[in-house]
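[1] Show me the folded form of this:
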Amino acid sequence: MIWRLRVQRLPNLNSRGPVRQRPANPPSIGESQPCNIAGLARYGLHTYNRRRKASNSPAMDPNEGTQAPDGPDVKKMNDVRDVCPSSSHLPPSAPTPDPQPAFRSALAPSSDVWLSPTSLRQPPSSFRHLSRSTHTRRMGYLCREPHVASTIDKLITSRHTMAMTVIRLRRLAKLGSSTRSPKPEGESSADAETSNSATSEGKAPKAPANPTPSSTPKPAASNPFSQLGVKSESGASSPAASNITESNKRFASDRATAPAPAKKANVEESLDDFSDRTLSHIFRITVDPERVVDTHGHKLTFLPEASQELQENGSPLKLTTSILDSALLEAVTAIPADKPLLGYLLPSFKRITRTNIVKETAEKREALEEAKRLCVSNALFALTIPDLFGRSRPESLVTYLLKGHEQDDGVCLDFLREAVKRFPEDEQFPAAFATAMHTLSIKLSALSMEDDYKPYISALMSYTKFPPLLSALAQHPNFMTAQKLGSHVEKETILGPFFRISPLQPEVTMTYFPNPRGLDRTRAAPSQDALRAILRVHQDELFTIANAFIRADTDTRSRVLDWFASAINGNHKRRALQVDPKEVSSDGFMMNLTVVLDRFCSPFMDTTFSKVDRIEVEYFRRSPRVDIKEETKLNADQSASDAFYATQSQGNSNFISEVFFLTLAAHHYGSEATNSKLKGLERDIKWYEKHLAAMEAERIKVQNQPQQLAMFELTLKRHTTVLEKAIAMKFAIEGIFLDEKMQELSLRFMRYVAVWLLRLASQSSYTPDKDLQLPLPAQAPEAFACLPEYALQDVVDNFKFVYRYLPQIMPSAVGSEMIALCIAFLRSSEYIKNPYLKSSLVTLLFSGTWPFMHFKKGVLGDQLYGSKFANDNLLHALMKFYIEAESTGVNTQFYDKFNIRYEIFQVIKCVWGNDIYKQQLTRESKVNRQFFVQFVNLLLNDATYVLDEALTKFPKIHTLQQELEFGNTLSTQDREKKQEELSTLESQAGSYMQLANETLAMMKLFTSALTSAFTMPEIVQRLASMLNYNLETLAGPKMGQLKVNNPTKYHFQPRVLLSDFIDIYLNLGSSQAFIDAVASDGRSYKPEVFDKASYILSKRSMKEAGELEQLDTLKAKFLESKQIADQAELDLGDIPAEFEDPIMGDLMKDPVILPSKHIVDRGTIVQHLLSDPKDPFTRQPMTVDDAIPHTELKEKIQKWREEKIAAAKARAAGGDAMDTTEG
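    Presented below is the predicted three-dimensional model:
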């Protein structure tokens, strides 16, 4: 194998004749003969040793360059062979020509010299350590010829110092050497041993096919190698190389007229003939000046130097593997500098791989393997050592990686496979391929899905077939970035631009959704389907790429996990209230990242949760990749969290844990952040549409002012563009989120997270097929408390979205763990610090009960209805959080509680048909009396407030509607002001009325099932007062003020509302305590109001006859109780101050002593503590248990009451008797 360096030409030393002179007009390539520099060096050493030997001086070892004992006489033909391989055909017995005349001959100008690495593999060690001047002195001294020393000095100084030259040559020899070179047919073993360029000594070669006169070679006017690598037209003639001599031309002309010899039938093609035919076709070159085209009609380029070498060696003019090395280098080196070498080598490699060698002999297959090896070697050196080919810059693979595998000059998998085999030989090889992919990545970062991005993906996909390539990429400096911002990870790392490609890129969304203002969901659906299909393919490719990195080797896996972590950790600001797009990654990038990580989790997410125990809770205490330091924790402050994680845990986390926590964080900063953006877009779109409508209304003001109108139109267009982009982005995000396959995969992951959280919180081996014991332990495990909030929040948000928009993907097995999750943390709400997170659990249950298709109770309703776990724990959990919502500790708690309680009502209504829940309510009223009283009291508070707020809005709405309808004299400003006020009132009335309806419906359910629980002393009076007040509003003198236009717009149905109130009266009418409480309400009880209500219900047929009869009976009982109460008040007269309640002013029935030493009635303080758990006099915290019964005072009050009643009865009896007597 022969390599070339740009050095001073040395003449050929040919023993068969004088030194051949250069032509008068040398061709561009030159006609220098191969010369072995190392051989020249050894020749000088031998000459020196002979002379030293004559003077008894120590000899020099030609292999080591150091002093050595005298050896055998080396004054043999090897002297010449070492200097010039072209003379290696001389027989060993031939006399040795004197080399000195050759050295003294005129040296040719600077050109290319052939070097044989077989003789350069072990250069003299002294060369490796000497400077240029030292080399020059040593060689000049050795050869005793100044002219030779000057020549060697020129050899050394041509480009680099000799030391670097020899080091490079050693490296090239190592890389370029083959384990076995096929021998041409007929070559003897002796010849093979004595010749570096083995020639055939066997059969005479066949005469080449005679060219036609039209294809007779002519001198080329330009460099014949400028066309190498350019595909020729089939059958086209090509001029021969320019350096064909005139005799050769005549020889070619004579052969052109000679008939072609008849082809022998059934004669096996010799190895030389096969090699010549095949290699010429593959590399488009020839050493025969008479050949113009190959057997397929492709133009061939003549190689003069290789041809002349064969002629001088007396070898047939055939291109065989013995000369292929030098021939290929001659061809490649002569390619013009403005043409890429790979443009020639890669198509040649393709032709090698396409050559059919199935039926060929082993030697022929070896010949092709050698051709493949040499082709790849030259390609690799073109990428890493350009100066071997006289070039200043290395070749780049970028252009060829972007071409398809099927294209002739595209990088195919076979080429990559061969190249990868050479990676252990030189570290620059893998670096070249990694650099090429980095360049591709940079180019891709400027593209979008709208551009031609597929070739870039295909190029990286090709790399995934070869782990060493991926390892090289992972070790590239730009695989990671030192910058911590997510935007840098997306654009500056190698993998970032590949994950960046997405239909969520702004320029792409407008392509999918042109004119978005005119689209609705139905018309946008086809574009969303197309968008999902394209993205799904791209995400499949991204997963294939990432999975290949993971499976390459341990170091590469670690690097790619680091890359995922850097992308996640650099995007914490995506969850900020105000997001700067320049600092974070795009939505498309993060969505792709999330989906790929979801797919990594898929193998261990089985339906039996058999591998959930592989997820290590100690992950965050083992130098985790995921950064949670600044994240809000589930139930720990920053100091507690820091102290917990300061204690490191031993060992390394397994791959499942790594991927699990990376995926969990990716959902938080990726898909869930994008979902939040979608909600923000919906708000922005409404604002922009309103704003544009207002601008359109202002057009008339500038319609007659051209300059202002032009500015107005420009502003309007700019705002319209912003709106259209927002709408297009909204449709695109919705299209991605409505991808059922993506959501199914995400759902599976979130199920695993839910089960893992429950196992951690309960300190059990819980799985959906096992029971979960509630309540949870009183103290939450520290490992659970210090988890980031998003561990639970992502689960809830993901399931809420699926329940609401994609319930059809919920398999029947899904749901039990989510019910367990919601109920467990609602019942043990102290495990979670964030009130919003706790309320989201209610929202999740509520979303799961929405009717959908044939699921009348939603996707969770049936399980909530029939699950034993839900039957035992759901109602208590909901009631507990209903109470807890009263005081959440946030500034919006007053309004938040109504939303929470509305959702609680919906869940209870869904399951109320199961009598088990009614039994649970009864049990709560008896077992947890104080708990139940608190629940009912808050229910009454809500009903009172929301009804009052709603019903008081209607008179104002009615007034404003009248003013706007008939107020023709209103100014524009006043009308706009009143219209805005009306809109606000309507919105408030609708919200309050909707909640009022649900609250009243809940009271109907509870009172129908549990009368006694609502007539307890602590409750009954407040309940009666609330009912009386609202009944008077609906059927009293002011009922006409509730009349508004289109009342259903506000969810207001007065007659239905009235009927519901009467139902509650009827439900509780069997209780005397309730009857007395209604009748004793001196503020709102009026018998005529009940009469009016009966009339309305009867007239509108709102009640059955039986119900109206029950109402009449109940009215009579109210009236009777009222009369008795009035009489009792007269009988008691003035109440002593010590018996009077200081808060309510009534007679105390069960006095208690407060911590402040004040005495009040038990019923009064109980009602107070239900809404304000503090002593009403000192404002210190207290509970009902802190109230001490005042038994002595209670006995005095009872005795005083009995005496007063007895005295009243005596007076009444005496008065009646007296009247009778007088009568």
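[2] CA only for contacts and neighbour counts going forward, please
    Will do.
[3] Run through the strands of the stretch 251-400 of the chain in chain order.
    All strands of the stretch 251-400 of the chain, identified by DSSP state E, counting those that start in this stretch, fall at 285-286, 301-302.
[4] To G1082, which of these lies closest?
    Among the strands of the stretch 251-400 of the chain, the nearest to G1082 by C-alpha to C-alpha is strand 285-286 (116.8 Å).
[5] packing partners for the closest one?
    Using 3 or more C-alpha pairs under 8 Å, 6 or more residues apart in numbering; DSSP states H and E, the elements in contact with strand 285-286 are strand 301-302.
[6] I'd like to know which elements the strand it packs on is packed against.
    Contacts defined by 3+ C-alpha pairs under 8 Å, 6+ apart place strand 301-302 against strand 285-286.
[7] How far off centre is the strand it packs on?
    52 Å (C-alpha atoms, centre = their mean, to the nearest Å).
[8] again, but for stretch 859-869
    Once both centres are worked out by C-alpha atoms, centre = their mean, stretch 859-869 turns out to sit 35 Å from its chain's centre.
[9] Stretch 458-467 too?
    20 Å.
[10] can you give me the end-to-end distance of it?
    16 Å (C-alpha to C-alpha, to the nearest Å).
[11] Quick check: the gap between G913 and A327.
    Taking C-alpha to C-alpha as the measure, G913 falls 92 Å from A327.
[12] Compare the two (neighbour count), which wins?
    More crowded of G913 and A327, by other C-alpha atoms under 10 Å: A327, with 25 against 11.
[13] What's the local residue count around the nearest residue to the more buried one once chain neighbours are set aside?
    Take A327 and drop its neighbours on the chain: the residue closest to it by C-alpha to C-alpha, 6 or more residues apart in numbering is A306, 5.6 Å away. A306: 27 surrounding residues under other C-alpha under 10 Å.
[14] Let's compare: structure for the following, please.
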Amino acid sequence: MKYFAGNQALTTQYLQATVQTLRHDEQNHQEVFLQIVKNLCRGGSDCRHRVVQWYGQILGSNELRAKMSHMLRMTQQQAAESLDPMHSMLLKVQGQTSYGFTLNAFWSLLGLAEPIKMDKLSDLCYFFCLRGDAVAREVLGDLAKDAKLGNEASVSAAEKFCNAKGVLKAETKFPSEVFWLALKAVRVLFNPCMAEFTRILQKFQSVHDQGASPTSPEYRFLVAEILSWRTVILHPKFCSLYWHLVHLGLSWLLRAVYCFNLDGSCRLDEETLSVKPPRLATLVMQSCPPPLQVERQRAARANASGSQSPNHAANASQDVTTPPQFAALPSALVEDLFSSIRRMLELQSVYLSVRSSQGFEQPPIAAMDAELVASACIAVMTASDFFRNVHLRCDGACKTLYFMFLTEGVRDRLESIPVVQEHLVRALTEVFIASERGSYYDRITFRIPIVDLFQKLLVVDNYKEALHRLGSSSPEKFIHMIHLLLNDVSTLVDQAMSALTEIRKRQHEGRDHDEPPQPSATTEGAAAEAAAAAAGASPSRSSSSGTEDEEDEEEDDAGASLEGNAQLRRETWSRLEATTRDLCSLGFNACSLFSLYAKECGAYIIRSSSILPQAVTTLDCCLDHLVGPRCLQLKVNNMESYNFQPKKWLMKVLESYVYLLQADPEGGDSLVAEILKDGRYFQKETVNKAYRIAKREGLMNLKLLEKFQELVKRLSEGKEEDFEIDLDAFPVGSEAKVLADSS
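    I've put the predicted structure just below:
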């Protein structure tokens, strides 16, 4: 750090020379240390075990830090502990290592794992976590107590397999010990370090945004700290070794999923294929989900069509569903690998931010095998019999794939990968459905990246074709996906509009700021408020006690009571603003995704007797909120700051109507009849106003506008025979004022 904290000017030439010198010295020191360790390991099994136990003690001393890092992430704490003046003393008291030592230890483990090649995956033990010897206990630490990937029956079968084969009695090979050490180091060394670096970057950004002078001591200290970190974590050799370990870990995991039978024997075809380029990605391409899951599903369908005992369904969860090689693995290993990949993808953004002025650095993802990483993510997302934890499938694999699509330089590579083109749409559909098993808050969190990914993909022809294949081959999954998506749209639009109404109410009452904490507030009350805020807004709809048609009573509408929205009223102003932004953003994205589905697969929706009524009710509900009698309640100050764009939202709703009308094989009769049945939200005045606004604001192209005009005419004729609509005679009135003012 002393090389960057002096008074010298940090010019590009100085930085380039200093960083390259430091990196050269660092790599030389690592190579010397690595050679010493290798020489020690050649001294016999006892000496080798001492080396392994020494590394195990380093990892064990950092387990508390890993837990604290996880808690800081969950609670969204931004303070970097290494910037605390008391940090060095706390390290001594807690028995932890410094972040610099931690990174160096991780680098040395990466160097020890470097000789392990892909064609030697079969030499790496899958049952190390079941061993009870002193070396294994030292290496594993808390990892031995972690939940296994297999269910109880599969883990029991794995233990019996080990006893029958004598696996646990045989001496563990050094590559297996190093490999397990390195995998655990990802959890307790690498991820906490990357989290700390992220917090330092956030601190620097905060100081920069506050207008601190670049010559101030705090500013220069943070710059020196960041440059010191970057010297190591952006080192080309460090990044290359990291990706080698990740590729080994993911390939090893996929081999456990694809290359073994339930009895632990090898599947010869898959084992042969896995050692050929492009290796295990080919297995995912050929069979997704894995063959064992496909066979199990086929057997389940056969049993369902035939006779089966009454206890068959009850015993299904107790069946052995995964090979022993897979069942014995700790679930934390997979989660930690995905977390570390996301950290490296975030580091790529840091690299891109300094690339223009400091072009001597290489991208941290230069050595990443995008096809292998994407294949592993898709395999985890689709293999529900193997990866039963919905958090691992949604928040682990799917979120990692989402980060890859957001990262510059990776998305273009991903979109052209065959396994992604073939299976990603199905995988996203399956995890969207699986996320229903989570809590309300988790469900919303899981679906944000899924919805965004769908919107990015369904504008590309290859993924449109994949969506059509899914609708043809698995119509039940497609319909289930649409059903859940419409549920989200309906719920989110209600919540978003209720939150906007509460925002408007507080703005008119002058309560658009955070209240100072009350001295009498109890700890229990504060905890309850925090827990309630984390759960999101209430799903109930708002109701107004004021009038709906008179503009001069606008204030009464804004101040109307929100029955059933006690949660919104209790939230602080800042929390209410954040909740409103999230609800409006996700609600609009979900509505936009349904518009894409209606455009590409409207025929499936029209033909479904269950989905069409739900789709019509949901669209009518959105229309009622946006241009109906209560739309003035949504007229808040500075709509854009809450991600509320009513014109764009209205455009997506109207486009959905038109796409469904065009997809109706009966010329629109089915859609019109279904809309006329909706007695809860549908009103001819609302549809007329929507058309007038769309025409005036140019929300749709001429062809779509003419189609919507046709729908409006047919609805007016079907609703009341004596009602004649003059589509060009409507003046600009107060009913659409919220949309007029948002431009």
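[15] so which of the strands of the stretch 251-400 of the first structure gets nearest M711 of the first structure?
    strand 301-302 (68.4 Å).
[16] Which part of the second structure matches the closest one?
    Matched against the second structure by TM-score structural alignment, strand 301-302 of the first structure finds no partner residues.
[17] Tell me which residues touch L460 of the first structure, please.
    Neighbouring residues of L460 of the first structure by C-alpha atoms under 8 Å, 6 or more residues apart in numbering: 437, 545.
[18] if we can go back for a sec, pretty sure the residue nearest to A327 of the first structure sits against S326.
    Yes - counting by C-alpha atoms under 8 Å, A306 of the first structure does reach S326; the two are 6.8 Å apart.
[19] quick one: what's aligned to N638 of the second structure in the first structure?
    Match for N638 of the second structure (TM-score structural alignment): N1046.
[20] That match and T972 of the first structure: what is the separation?
    Distance from N1046 of the first structure to T972 of the first structure, by C-alpha to C-alpha: 25 Å.
[21] try R81 of the first structure
    Relative to T972 of the first structure, and taking C-alpha to C-alpha, R81 of the first structure is found at 110 Å.
[22] So which bits of stretch 805-821 of the first structure are buried?
    Judged by neighbour count using 16 or more other C-alpha atoms under 10 Å, the buried positions of stretch 805-821 of the first structure are 806-807, 810, 814-821.
[23] Tabulate these (a markdown table), appending secondary structure and distance to D191 of the first structure.
    Output for those, formatted as a markdown table (DSSP: H, G, I helix; E, B strand; the rest coil; distance: C-alpha to C-alpha, whole Å):
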| residue | secondary structure | distance to D191 of the first structure |
| --- | --- | --- |
| L806 | coil | 80 |
| P807 | helix | 82 |
| M810 | coil | 79 |
| V814 | coil | 80 |
| G815 | coil | 83 |
| S816 | helix | 84 |
| E817 | helix | 82 |
| M818 | helix | 83 |
| I819 | helix | 87 |
| A820 | helix | 86 |
| L821 | helix | 85 |
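[24] of all these, which comes closest to W687 of the first structure?
    Nearest to W687 of the first structure out of these is L806 (C-alpha to C-alpha; 27.7 Å).
[25] And the strands in the first structure?
    Ranges of strands within the first structure are 3-7, 59-60, 67-68, 111-115, 285-286, 301-302, 1151-1153, 1159-1161, 1188-1189, based on DSSP state E.
[26] In JSON lines, list those along with mean neighbour count.
    Compiled in JSON lines, those are given as follows (neighbours: other C-alpha atoms under 10 Å):
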{"stretch": "strand 3-7", "mean neighbour count": "20"}
{"stretch": "strand 59-60", "mean neighbour count": "22"}
{"stretch": "strand 67-68", "mean neighbour count": "12"}
{"stretch": "strand 111-115", "mean neighbour count": "22"}
{"stretch": "strand 285-286", "mean neighbour count": "28"}
{"stretch": "strand 301-302", "mean neighbour count": "27"}
{"stretch": "strand 1151-1153", "mean neighbour count": "23"}
{"stretch": "strand 1159-1161", "mean neighbour count": "25"}
{"stretch": "strand 1188-1189", "mean neighbour count": "16"}
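[27] Of the ones you listed, which is nearest D529 of the first structure?
    Closest to D529 of the first structure of the strands of the first structure is strand 285-286 (C-alpha to C-alpha; 53.3 Å).
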